[in-house]
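Enquirer: Would you be able to build a 3D model of this:
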Amino acid sequence: MLDIGARTLLVPMVDTAEQAREVVSATRYPPIGSRGVGAGVARAARWGRVENYMAEANDELCLLIQVESRTALENLDAILEVDGIDGVFIGPADLSASLGYPDDAGHPDVQRVIEQSIRRIRAAGKAAGFLAVDPAMAEKCLAWGANFVAVGVDTMLYTQALDRRLAMFKSASAQPQEKTSY
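Expert: The predicted structure is shown next:
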C-alpha cells in the first residue's frame, strides 16, 4: 500500500508494544525502520523521480493502529509510548467480543472502556479514533475527545440504501397498477 502512495495506514489487531514497534519498523525506511528501499523506484516515488523520497515518506506517513482486544487494552499505555504511532483507532466489534459482550458494543461496560481508552490515548498525545455506525455513538466519542470518527461502513451504507429502494418498489408494486401499453 505504501509503495503505491498511501500516506495513512491503519493496522488492525495490534496487541502489544512489541507489535507496534514492528509495525513502525516495517513502515519506515532506514535508519528509522526496515522498510525495503527498492520502493524508492516505485509508483509513490514517481519511479525514482522524487528527490529525498525516503526521508519524505518517513516524515509524511500517518500510522494508525487498531486496539481491538482485552490484551491490547492491558498494554495500551506501553503501546502509546511507541515512537512512530500517530494514533489509535478503537475497533468496537472485536473489542466488545473480546470483553465478553459479542455483538454488544453498546453494553455499559464496553462503553466505559471505550471512553477511558479515548481519554488515555489523548492524554498520551496521540490521535484517538473510533468506528461508529450509530450517529449517537459518534457524538459520544467526539464528546469523549476522539479526534476522528468513522461514521459508517461503506458496505453497510450501500446495503441500507438498497434496502430503502427495494422497500419503496415493493410497496409500489403492491398497489393496483393502471393498464399501460407496456
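
Enquirer: When you work out contacts or count neighbours from here on, use the C-alpha atoms and nothing else.
Expert: Noted.

Enquirer: what sits up against stretch 133-150?
Expert: 115, 118-119, 122, 127-132, 151-153 (C-alpha atoms under 8 Å, 6 or more residues apart in numbering).

Enquirer: tell me which residues in that stretch are buried?
Expert: Residues Met137, Ala138, Cys141, Leu142, Trp144, Gly145, Ala146, Asn147, Phe148, Val149 are the ones in stretch 133-150 that count as buried (16 or more other C-alpha atoms under 10 Å).

Enquirer: Now show me the structure for the sequence below, then we'll compare the two:
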Amino acid sequence: MDLPKNAFKAALREGRRQIGYWSSIADSCVVEMLAGCGYDWLLIDTEHTPTSIGQTVPLMQAAVPYPVSTIVRPGWNDTVEIKRLLDAGAQSLLVPYVQNAEEAEKAVAAVRYPPHGVRGVAGATRASRFGMVQDYGKRASEEICLLVQAETVEALAEIEEIAAVDGVDGIFIGPADLAASMGYPGEASHPEVRKAVVDATKRIRAAGKPPGFLSLDMSFCREVADAGCLFLAVGVDAISLRQAAAARRDEWR
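Expert: Next comes the predicted model:
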C-alpha cells in the first residue's frame, strides 16, 4: 500500500489558496456534514475544546469519503501529544503558540523520525494503515504538513526566523491571541491588529512560506486574502450554530 497523499500540502506547495472551516464540535456527524460542504480543509481543534486525542480518530474518519483535507490542532507544542496525533492518522498539524525558531524546530523534530527528529516509532498504527504502507518510516515526512501559529507580538517579530526553519510548511496568524498580546483582548478586528496581521501575512509570503488565518469578520478575511493568505478559515461550527439559532429566535419573538 502506498503512502496516502496530502492534498492540502500539495496545494500549498503549488500556491493554490485553500478555504477552510473550524470544527470545534466533537461529533462525527457534524464533521461529516461539514466535509460535504465543499471546503478545502477542516480544522479539528483540540486546543480550545474538550476533544481528546482518541476522539479525533472518528472525526477524521468521518471526512474521509469527501474531497476535503483534515488538519488537527494539538493543545500545545508537545512532543508526546504530536506523536499520538500523528499515529492516530493526522497528516497535517497546526501547532499553537510558536514564539521563535527554536520552538518551531521543536515542532519539526516532533513530526520527524530519527535521525532527523524525535518522533517515536510504532509498527502498526492508523498512520501507516496498520503497518501496510511500505517504507512508512522512511517516507512519512513527505506527506506530513506542519503548520505553526504565530499569535503574539513576540512571534510576529520572529516571522522570518520561523519561516526559515526547514520543515515548517506554513505559518498561521491567530488574531485573538495576537489582539490580547497587543493589549486589545476581545478585539480581534481592532485596526492595529488588522494592520499587524496584514503586515505579517505579507512578510510570511516574502519569506517563501504560505500564510494562514481565521476570522469571522469577512472584511478582515478579504483584507488578509488580498495580502496573500493561502489557507484561510472563514467560519467556526459552534458559532455558526449559535448565530443561526439566535437569529431564528429573533424572527419569532
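
Enquirer: could I get the buried residues of stretch 133-150 of structure 1 as TSV with secondary structure?
Expert: Listed next are the buried residues of stretch 133-150 of structure 1 as TSV, based on DSSP: H, G, I helix; E, B strand; the rest coil:
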residue	secondary structure
Met137	helix
Ala138	helix
Cys141	helix
Leu142	helix
Trp144	helix
Gly145	coil
Ala146	coil
Asn147	coil
Phe148	strand
Val149	strand
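
Enquirer: would a markdown table of those residues with distance to Ala20 of structure 1 be doable?
Expert: Shown next, in a markdown table, are these (distance: C-alpha to C-alpha, whole Å):
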| residue | distance to Ala20 of structure 1 |
| --- | --- |
| Met137 | 27 |
| Ala138 | 26 |
| Cys141 | 24 |
| Leu142 | 25 |
| Trp144 | 24 |
| Gly145 | 23 |
| Ala146 | 20 |
| Asn147 | 20 |
| Phe148 | 20 |
| Val149 | 22 |
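
Enquirer: In those residues, find the pair that's most separated.
Expert: Met137 and Asn147 (14.0 Å; C-alpha to C-alpha).

Enquirer: Tell me which stretches of structure 1 form helices.
Expert: 17-27, 53-60, 70-74, 76-80, 92-98, 108-123, 135-144, 154-173 (DSSP state H).

Enquirer: Tabulate the ones you listed (CSV), appending distance to Ser34 of structure 1.
Expert: What follows is those, written out as CSV (distance: least, C-alpha to C-alpha, whole Å):
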stretch, distance to Ser34 of structure 1
helix 17-27, 5
helix 53-60, 11
helix 70-74, 24
helix 76-80, 19
helix 92-98, 30
helix 108-123, 26
helix 135-144, 35
helix 154-173, 33
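
Enquirer: circling back to that earlier point, report the buried members of the contacts of stretch 133-150 of structure 1.
Expert: Using 16+ other C-alpha under 10 Å, the buried ones in those are Glu115, Ile118, Arg122, Ala127, Ala128, Gly129, Phe130, Leu131, Ala132, Val151.
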